[in-house]
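[1] got a predicted structure here, sequence first:
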Amino acid sequence: MTDDDSGAMRHRAWTIAAAFHEPADYDVPSAPQFEGAVGDGGELRLLDDDGRLVLTAGVPVRARR
């Protein structure tokens, strides 16, 4: 697995482990959690624990799950 593939592999592992309700029991790392903030222009900004910008959504829309 290369660094580029790690996100895809974690996504697959989280999905499988979530079906069994205890990902930690399968040595699956917990999914990252980010703080959300709305910028002055209305964009959604996701920040890591250190306050560094991870993702910006310029035109966020609500999605029904």
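    Received it, and whenever you're ready, just let me know what you need.
[2] please count neighbours and contacts with C-alpha atoms only from this point.
    Noted.
[3] can you get me a residue count around Gly7?
    By other C-alpha atoms under 10 Å, the residues close to Gly7 number 11.
[4] Thr56 sits in which helix or strand?
    strand 53-57 (DSSP states H and E).
[5] let me fix that, I meant to ask about Gly7.
    Per DSSP H and E: helix 6-19 holds Gly7.
[6] got another one to weigh against that:
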Amino acid sequence: MIKKDIWTKTLVCFLILAFMFVSMPVPFAAKAWAAAPVLSTITPDNGQYGTYVILQGTG
């Protein structure tokens, strides 16, 4: 069960990376919007600052 859980997390991470690479023509703001939930789990401030920086970086 533990191995299956690790495999599931690895698969999800792989799918996220694949989406990022495959969707290069897509505007970066769309990818930032899709990555916002991931940022919220990484940054201590619920991802608000990280999302702000990414959105500002799009121009």
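    In hand now; what should we look at? Here the structure is a predicted model, which means the values were calculated and not measured.
[7] TM-score for the pair, please.
    TM-score of the superposed chains, computed with TM-score structural alignment, normalised by the length of structure 2, equals 0.35; 35 aligned residues with a C-alpha RMSD of 3.6 Å.
[8] ok, now how distant is Arg12 of structure 1 from Leu55 of structure 1?
    Per C-alpha to C-alpha, to the nearest Å, Arg12 of structure 1 is found 21 Å from Leu55 of structure 1.
[9] so for the helix holding Gly7 of structure 1, what gets flagged as buried?
    For helix 6-19 of structure 1, a neighbour-count test (16 or more other C-alpha atoms under 10 Å) marks Ala13, Trp14, Ala17 as buried.
[10] nearest to Ser6 of structure 1, of the residues you listed?
    Ala13 (10.4 Å; C-alpha to C-alpha).
[11] next one: that closest one from Leu44 of structure 1, what distance?
    27 Å.
[12] spatially central residue in structure 2, please.
    Ala35 (3.0 Å; C-alpha atoms, centre = their mean).
[13] in which helix or strand does that residue reside?
    Going by DSSP H and E, Ala35 of structure 2 is in helix 28-42.
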